[in-house]
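In: Predicted structure and sequence below. I'll ask about it afterward.
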Amino acid sequence: MYASNEANGNTSDRELHLTRLFNAPRELVYQAWTDPLHLEHWWVPEGFSINSEYISVRPGGSWRFVILGPDGGYYHHEVIFLETVSPDHLVYMHHNHNETDQCTITLLFTAQDKQTRLNMQLLFPTRAARDKVLREHATMESMNQTLDRLESLLTKIIHLHYKLK
C-alpha cells in the first residue's frame, strides 16, 4: 500500500496534521513563529528550554538552536526556511542533529475575524520516520503543549498591548 500511495503522489501515510485557532491577529501569530524573542518563550513543551544560536527568516535562511531537556541533555536542531510569506505561510525543513529525524513543515496562517487559524502539516521522508517520531517523542502531545504555550504568550502580548494604550 505504501508504494502505491507514493506512486500516486499520496503522502498521507507520511504526514501529521494539527489545527489550532488563536485569539490573536495573524500578523502577531506569524511574528511569534519568526521572532527569536518570542520563540524562546514557547517553542518547546513544558520542562524544556531553548537557546537560539542564529536565525535568518528568509528563503534559504536558517535557524539553529539548542534545546535543553529535563533529562539534562542538549539537543541541537536546525530549521532551513524554504518559503516565508508574511503573514500568510511558512515552509521549512526541521532537522534534529542528534538523530536522523527530519521533516518538512508547512504552516498556513488564516485570518478569521480577529482570530487566526493555524494549519500545520508535518511531512516525513517515510512512513517509518513518521511512526518513529510518534512512538519515541510523543510528538502530538509535545506539539499540543507547545501550541498551548504559544497561545499563552499571545494572550500575554495582547493584554500588555491594550494596557499600554
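Out: That came through fine. Just so we're clear, the structure is a prediction, and the values are computed from it rather than from any experiment.
In: from here on, contacts and neighbour counts on C-alpha atoms
Out: Fine.
In: Pull out the buried residues from the helix or strand encompassing L134.
Out: Counting by DSSP states H and E, the element that carries L134 is helix 127-137. Neighbour counts using 16 or more other Cα atoms under 10 Å place 129-131 of helix 127-137 among the buried residues.
In: got the buried residues for the helix ranked longest in the chain?
Out: The longest helix of the chain (DSSP state H) is helix 139-164. Residues of helix 139-164 classed as buried: 139, 145-151, 153-154 (neighbour count, 16+ other Cα under 10 Å).
In: hang on, the earlier thing: distance to I55 added to the buried residues of helix 127-137, as JSON lines?
Out: Output for those, formatted as JSON lines (distance: Cα to Cα, whole Å):
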{"residue": "A129", "distance to I55": "26"}
{"residue": "R130", "distance to I55": "26"}
{"residue": "D131", "distance to I55": "29"}
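In: ok, which stretches of the chain are strands?
Out: Applying DSSP state E to the chain gives strands spanning 15-22, 49-55, 62-68, 74-85, 89-96, 102-112, 115-123.
In: So which residues make contact with the third one?
Out: I take that to be strand 62-68. 44, 48-57, 74-81 (Cα atoms under 8 Å, 6 or more residues apart in numbering).
In: next up, a second structure to put side by side with the first:
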Amino acid sequence: MSKENVINSTKMNTDECELVITRTFDAPRELVFKVWTDPEHLKHWWGPKGFTIDVTKFDLRPDGVFHYCMQSTNGHEMWGKFVYREIIAPEKIVFINSFSDEEGNTIRAPFSPIWPLEVLNTLTFSENEGKTTITLRGGPINASETERKRFVEEFESMKQGFGETFDQLDDYLNRV
C-alpha cells in the first residue's frame, strides 16, 4: 500500500484541465471495486475525514444517481451526487460529480461561487500481485474559463481531500 498520492495536471486542450490522482491499495481489485459500488460500503469511507455519510439514493447504472449527505461532527451538512455515465466491473467507473440540494438538484459549491457545477471523473482499477491501483482523472465540464481556472487553483486542496478519503478507504479495506 502506498499512502502517497501521485498528482499531476495536464492541459487536455484550451478548454479543459485535468486532475490525476493515483493510489495503490493492498487489496484485490474486485474488493476495491465493490466498496466503490455498494452503498453499504461507501457510507463507511467516502468523504472528508470526520464526516458521516447518509446515502439517500444509489442507482449504479448509466444515468443512475448516487445522492448523499455529508455531515460534520458539528452538524454542518453538505449534499452531493454522482451521475454515472459508464460502469465496467471491475475496471472502470465514469461519473459526473456535483454539489446538490436535498432534492438532488445540482447547485453551486457552498465554498465558492466560481467552482465548476460539474466535474467529470474517470476511475480506473488495475491489479498487480493482489494490489489495486486506482487512477482518478477529473476535470470540469460545461465550465467557464473562470471556473476552470478555479479548479486548477484548488489542485493542492483536492489532493489533500482525496488523500484523506483514500486514507479512509485504505483503513476500511483493512477491516472488510
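Out: Great, that's in hand. No experiment lies behind these values; they were computed from the predicted model shown.
In: Name the nearest of the buried residues of helix 139-164 of structure 1 relative to L28 of structure 1.
Out: The shortest gap between L28 of structure 1 and any of the buried residues of helix 139-164 of structure 1 belongs to L154, at 7.7 Å (Cα to Cα).
In: Give me the distance between the aligned residue in structure 2 for the closest one and D26 of structure 2.
Out: Correspondence of L154 of structure 1 to structure 2, assessed by TM-score structural alignment: L173. Distance of L173 of structure 2 to D26 of structure 2, computed by Cα to Cα, to the nearest Å: 8 Å.
In: again with W36 of structure 2
Out: Taken as Cα to Cα, the span from W36 of structure 2 to D26 of structure 2 is 15 Å.
In: Give the aligned equivalent of Y74 of structure 1 in structure 2.
Out: Aligned partner of Y74 of structure 1 by TM-score structural alignment: E77.
In: so stretch 125-138 of structure 2 aligns onto which residues of structure 1?
Out: Under TM-score structural alignment, the match for stretch 125-138 of structure 2 is residues 109-122.
In: How far off centre is the matching stretch?
Out: Relative to the centre of its chain, stretch 109-122 of structure 1 is centred 13 Å away, using Cα atoms, centre = their mean, to the nearest Å.
In: what's the burial count for the closest residue to F155 of structure 2 other than its chain neighbours?
Out: Closest residue in space to F155 of structure 2, ignoring its immediate chain neighbours: L19 at 7.0 Å, by Cα to Cα, 6 or more residues apart in numbering. By the measure other Cα atoms under 10 Å, the count of residues near L19 of structure 2 is 21.
In: wait, isn't L19 of structure 2 in contact with G139?
Out: Yes: judged on Cα atoms under 8 Å, L19 of structure 2 makes contact with G139 at a distance of 6.2 Å.
In: residues touching N98 of structure 1, list them.
Out: So N98 of structure 1 contacts 75-77 (Cα under 8 Å, 6+ apart).
In: and those residues, which are buried?
Out: The buried subset of the contacts of N98 of structure 1 - by 16+ other Cα under 10 Å - is 76-77.
In: Out of the contacts of N98 of structure 1, flag the one nearest to L108 of structure 1.
Out: H77 (22.1 Å).
In: Please look at the closest one and H97 and confirm they touch.
Out: Yes: between H77 of structure 1 and H97 there is a contact under Cα under 8 Å: 5.6 Å.
In: if I look at the aligned partner of R150 of structure 2 in structure 1, how far off is P70 of structure 1?
Out: Pairing criterion TM-score structural alignment: the partner of R150 of structure 2 within structure 1 is identified as K132. Computed as Cα to Cα, the K132 of structure 1 to P70 of structure 1 distance reads 21 Å.
In: now H38 of structure 1
Out: According to Cα to Cα, H38 of structure 1 and P70 of structure 1 sit 21 Å apart.
In: Between these two, tell me which one has more neighbours.
Out: Shown here are H38 of structure 1 and P70; by other Cα under 10 Å, H38 has more neighbours (16 against 11).
In: Now the corresponding residue of structure 2 for that one: closest residue in space, sequence neighbours ignored.
Out: Counting by TM-score structural alignment, H38 of structure 1 lines up with H41 in structure 2. Residue nearest to H41 of structure 2 in three dimensions, not counting chain neighbours: V35, with 5.0 Å by Cα to Cα, 6+ apart.
In: And for that neighbour, the neighbour number?
Out: Using other Cα under 10 Å, V35 of structure 2 is surrounded by 20 other residues.
In: Hmm, H44 and it touching each other?
Out: No: V35 of structure 2 is not in contact with H44 according to Cα under 8 Å; the separation is 9.2 Å.
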